[in-house]
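Visitor: Sequence first, then the predicted structure:
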Amino acid sequence: MTKRYTILLTWFVNFNYTHYLTSGGNIPLLYCIIKYIKARSEAQKMNTTTFIPFSNAQIPTIPTTDGSKLLLTSLTTIAAKYNVDNFSPVTLSPHWSRLARLLLISFLSVIGSVGNVFMISSVMVEDHLKKAGNTFIVNVALADLLITSILMPCSTIVLLAGMEEPLSVCRVQWFFAACAFVITVLSLASTAIENYFRLCTPQDGNSWFNKSTTTTVILIIWSVGIIASGMQYSLNLSFDFCTRKSNGDFTYQATVIGLLLMLPLCFTFYTHMRIIRDVKRFTKTPNFRPSLNYTWDLSLARTNFYSFLIFIAFWLPFGIVLSYHTTADVANKVFYSTAWIGLSELQMDCALDLMRRLPPQQIEKNLIDLIDLVPGLCEDLLSSVDQPLKIAKDRESGKDYLLCDYNRDGDSYRSPWSNTYEPPLEDGSMPSERLRKLEIEANLAFDQYREMYYEGGVSSVYLWDLDHGFAGVILIKKAGDGSKKIKGCWDSIHVVEVQEKSSGRTAHYKLTSTTMLWLQTNKIGSGTMNLGGSLTRQVEQDASINESSPHIANIGRMVEDMENKIRSTLNEIYFGKTKDIGNGLRSIQSLDDQRQQVGMKMELAAALERRNVRGDN
């Protein structure tokens, strides 16, 4: 009797643990226990111990008198019957609704394809991006299109058909995924090398990355990616992603991972570190004056480095799980989920890419729409996307001030004029007494700066303490009054971080400036035209601190220089390019004026011809 209850208790504890950790609660636990006890009483009459199925389907009885064998048989049958670990590499978890999986994969496919097309279009349209070396960036986008336009639509088709995914579909998807991964890794390495040659070597002669060399390298990259993935697909030389089986060919696996993965990734990271070190060394030389093209190239190299880090962050979980799987078993849910995280790495990049191209006056609406589509990106988008500044009025002084995340605490905003929160907040964050004095002086100084440059608008300065210095934000907003049939708004957000050196005589300044501009003209000749966009630039420098050059003067000079560069960029590139496109697409003059000009030209040509004929006679 004691042995029988010991077996029952052992089975109950183990099944309870397995039930809630693997089956997700799909099997009614109480029903299983009742049916088990009931069958045990019947089996007692036969002097045997019988395994009872957990559904109405009949399973042959298994006579045994060993409790451990009973437990093992029970758990094995449960796992086989209910597929507690049947996470699909093609259609994700079957416990999710088919509609949810269909919408998720379709959204990733659409947003990824649109983002990659935008990336390719930017390189083709922007003049300062039309360089042979930037073709590697296009190559990364083309590799990603293999994922978003082939791999993900295959999963969508399987879900729409409602069929059990065949093994061939999974292997085709794995072929394209592996091919895109290898091509992306090699392209990122080539991009880093090209950026280093462009930024850190003399540009007197011809660039090594010319059209012919770049084309050859890209063809080699695609050949290596297709051959390596094709050998795995056809000969099954390495780990099988779909069946999660390996043939144990360690030499081939180590060679492929070392040459096509670890070596390019390490070399890419090392090259970017060299770029950062050498650029800092160049900029500190007294006679170094960076050109506008050099600034653009440096910004592009920084963006490429961030993309490389994002690529590593998204694929690192799958790499860890894959490495761990060689020595231990990993659940299908964990294994395939980490792979899909890597395949969806461009989701955040595409969202930011779309926000940069949508009208600034509709940023709030577009941001809400994106968050509704992808709620998981809410925190990242809110912290990464700058929104247009709003204006409030200080009750004590009657002056206007600007609202942003930097002067917000909860639902209250601090005024730089009265240093109070509206609505009132008792424990709101405040700057130190020393920093508050500097904040008052900075607000007065930039108020004069705004009046001289913008002839109107609103400005605000907010400062806060750091461990080794302080930081602040300078906000400027100028909205058009609609006169001269022109509407628009200019928003400048300058975030500065100041680190004072131990000597107290110098400080390191890091300025990140974002400008959002939109214009709308309504004239008879050109009709209604909308133009808008945002631009972000960053600069760092060391400067001395003394009575003639305090913090406010140093920060003011950096902000003034940065705004002049941004205005020049907007005027020469964005406005100029838009003007060229507009003139090429349509004529500003009316058809009657054009006919008159054509007639006048013909009359002048005829008169000159008659005059020449008379002169010859």
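Guide: Sure thing, it's come through. Numbers count the residues shown, from 1 in each chain.
Visitor: make it CA atoms for all contacts and neighbour counts henceforth
Guide: Fine.
Visitor: residues of stretch 283-291 that come out buried?
Guide: By 16 or more other CA atoms under 10 Å, stretch 283-291 has no buried positions at all.
Visitor: now swap in stretch 237-251 and tell me
Guide: Under the neighbour-count criterion of 16+ other CA under 10 Å, stretch 237-251 has 237-239, 241-242 buried.
Visitor: Looking at those, which one is closest to residue 517?
Guide: residue 241 (48.5 Å; CA to CA).
Visitor: name the element the residue lying closest to that closest one once chain neighbours are set aside belongs to?
Guide: The spatial neighbour of residue 241 that comes closest, neighbours along the chain excluded (CA to CA, 6 or more residues apart in numbering), is residue 174 at 6.9 Å. Assigned by DSSP states H and E, residue 174 falls within helix 167-200.
Visitor: and after that helix, which helix or strand comes next?
Guide: Later in the chain than helix 167-200, the nearest helix or strand by DSSP H and E is helix 211-235.
Visitor: what's that next one packed up against?
Guide: helix 135-146, helix 167-200 (3 or more CA pairs under 8 Å, 6 or more residues apart in numbering; DSSP states H and E).
Visitor: Repeat the analysis, applying 6 Å as the threshold.
Guide: Judged by 3 or more CA pairs under 6 Å, 6 or more residues apart in numbering; DSSP states H and E, the packing partners of helix 211-235 are helix 167-200.
Visitor: Which positions within the helix holding residue 174 qualify as buried?
Guide: So helix 167-200, judged by 16+ other CA under 10 Å, has buried residues 169-200.
Visitor: how near is the spatially most central residue of the chain to residue 380?
Guide: Centroid-nearest residue in the chain, with CA atoms, centre = their mean: residue 349, separated by 2.2 Å. Taking CA to CA, to the nearest Å as the measure, residue 349 falls 11 Å from residue 380.
Visitor: picking that back up, ok, so of the buried residues of stretch 237-251, who is nearest residue 153?
Guide: For these, the nearest to residue 153 is residue 242 (17.7 Å; CA to CA).
Visitor: put this beside the first:
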Amino acid sequence: MLLLVSTLAALGTLGNIFAIAAVMTEDHLKKKGNVLVVNMMLAGLVVSAGVLPTWVVALLAGWASPTPVCCASWLLTTLAAHCSLLTLPALAWENSARVAGRSMGVVLLAAMVGISWVSAGAITISQWVTGIGPKHCNHQPPAHPAVHTAFTSAVGVMLVAAPLVIALSVHAHTLLAGRGGPRRPLPATMKPPQALTRDLALTGTNLIVTAVVGGCWAAGVAADWWASVSFRYGVAWLPVAAATASGFLYAAHKPFREAYIQLFHYCCCKTSVSLSRRGRGGEAAAAAAAAVAAAARPASDVRVHIIPGYNMYTTASTREHRPPTHTHVKAPRSKDSRRPKHHHKKDVYEL
């Protein structure tokens, strides 16, 4: 179990970070609207980098269930679930506007991101303050079953099921209308066909992510309200699956996949070291040699210069008491100076 949780935490964190880095580095993904994709990845990082390490601590400490970190971990899980579910309709709306040739402003996108986190925080805190939130860490039945059922039903329908259904419907409508389906066509777009094709491909990928990840988030939150005690341990893995798989599902989109490959090569495979020493031919020759080497060297290589360092075997006292030498005064040569000197000390270099 420790190996499984550690692997899921590492894979989930790596996938979410790669997805965020792909949006920041890939030219086709540098769109304002993709900040909503980054927001979903941040919600996944809350679980993969915040919740799963607490599970590792509980396993290493040998705590019995419910563990002392159970409430904190499920508080973060509920926060990430509501934030991700509230981001899905905004992402679907942005994709629909992008395919139709309209672009959302930065202020509107920032408001969407802020509202998703503020609303998720308010919902999560209200659930845990009132004591009618998810009961994963509390095996006792609710004190007021009628109030608990009414609250969970309202929250489950309005804030869990409704955002998921709206996001799936908008994504499906965008794909059908953008590809000339039987639905009402969207307004005419001025985009070239290649850009429109990429936007539709990203919309299809977002539809897959919404169905899989959103379904896991919704099932993990809703089933924990109404499931029996023995079934809650299986339900606890659904948010973990959502946080782990969200970054890797975007590999179905070609720009994301190419960015992942480039990032993997940059981090793991294509890091080479070139060792060089500057010659004594003057600054012009050194600059020319550096220009030729830079032109011949691939862009992904890392060049390391090894320069002569400080001679640690020469103390400050010997340097201070050394007689001064002048370039215009020629020192007399003695018999010892005519003999070849053998230096047994190695050169000292600094990397």
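Guide: Perfect, thanks for sending it. Everything quoted here is computed from the prediction, not taken from an experiment.
Visitor: one step back: take the buried residues of stretch 237-251 of the first structure and keep only those in helices.
Guide: Judged by DSSP state H, the subset of those located in helices is empty.
Visitor: can you put those in JSON lines and add distance to residue 268 of the first structure?
Guide: What follows is those, written out as JSON lines (distance: CA to CA, whole Å):
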{"residue": "237", "distance to residue 268 of the first structure": "27"}
{"residue": "238", "distance to residue 268 of the first structure": "25"}
{"residue": "239", "distance to residue 268 of the first structure": "26"}
{"residue": "241", "distance to residue 268 of the first structure": "27"}
{"residue": "242", "distance to residue 268 of the first structure": "30"}
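Visitor: Of these, which pair is most distant in space?
Guide: 237 and 242 (13.9 Å).
Visitor: pretty sure residue 67 of the first structure contacts residue 7?
Guide: Yes - using CA atoms under 6 Å, residue 67 of the first structure makes contact with residue 7 at a distance of 5.3 Å.
Visitor: all helices of the stretch 151-300 of the second structure, in order?
Guide: For the stretch 151-300 of the second structure, the helices defined by DSSP state H, counting those that start in this stretch occupy 162-178, 193-209, 215-226, 229-235, 237-249, 254-264, 282-296.
Visitor: ok, now how distant is the aligned partner of residue 49 of the second structure in the first structure from residue 190 of the first structure?
Guide: In the first structure, the residue matched to residue 49 of the second structure (TM-score structural alignment) is residue 149. Separation of residue 149 of the first structure from residue 190 of the first structure (CA to CA) stands at 24 Å.
Visitor: Sticking with whatever residue of the second structure lines up with residue 104 of the first structure, tell me its helix or strand.
Guide: With TM-score structural alignment defining the correspondence, residue 104 of the first structure maps onto residue 4 in the second structure. Here residue 4 of the second structure sits within helix 2-25, counting by DSSP H and E.
Visitor: distance between that helix and the chain's centre?
Guide: 6 Å (CA atoms, centre = their mean, to the nearest Å).
Visitor: how big is the angle separating that helix from helix 254-264?
Guide: With axes from the mean of the first three to the mean of the last three CA atoms, to 10 degrees applied, the angle from helix 2-25 of the second structure to helix 254-264 works out at 110 degrees.
Visitor: So which bits of helix 2-25 of the second structure are buried?
Guide: 5-6, 8-24.
Visitor: orientation of it relative to helix 35-46 in degrees?
Guide: Going by the same axes, to 10 degrees, helix 2-25 of the second structure makes 160 degrees with helix 35-46.
Visitor: average offset between helix 2-25 of the second structure and the first structure?
Guide: Taken over the aligned residues, the distance from helix 2-25 of the second structure to the first structure averages 0.8 Å (mean CA distance after the TM-score superposition for the first structure).
Visitor: quick one: contacts of that helix?
Guide: Counting contacts by CA atoms under 6 Å, 6 or more residues apart in numbering, the residues outside helix 2-25 of the second structure that touch it are 29-30, 38, 41, 45, 48, 52, 244, 247-248, 259.
Visitor: And those, which two are furthest apart?
Guide: Maximum distance among the contacts of helix 2-25 of the second structure (CA to CA): 30.3 Å, for 30 and 52.
Visitor: With neighbour numbers in mind, choose between those two.
Guide: The neighbour comparison of residue 30 of the second structure against residue 52 (other CA atoms under 10 Å) goes to residue 52, with 23 against 13.
Visitor: Is the more buried one within a helix or a strand, and which one?
Guide: Secondary structure assignment for residue 52 of the second structure, by DSSP H and E: helix 52-61.
Visitor: Not counting that helix itself, show me its contacts.
Guide: Here helix 52-61 of the second structure has contacts from residue 9, using CA under 6 Å, 6+ apart.
Visitor: Could you give me the buried positions within that helix?
Guide: So helix 52-61 of the second structure, judged by 16+ other CA under 10 Å, has buried residues 52-56, 58.
Visitor: how far away is residue 486 of the first structure from residue 529 of the first structure?
Guide: 10 Å.
Visitor: any shared contact partners between the two?
Guide: With CA under 6 Å, 6+ apart, residue 486 of the first structure and residue 529 have common neighbours 520-521.
Visitor: higher neighbour count, the two?
Guide: Higher neighbour count among residue 486 of the first structure and residue 529: residue 486, with 15 against 12, using other CA under 10 Å.
Visitor: so the more buried one touches residue 519, yeah?
Guide: No - using CA under 6 Å, residue 486 of the first structure is not in contact with residue 519, being 7.1 Å away.
Visitor: Just tell me what residue 31 of the first structure corresponds to in the second structure.
Guide: Aligned partner of residue 31 of the first structure by TM-score structural alignment: none.
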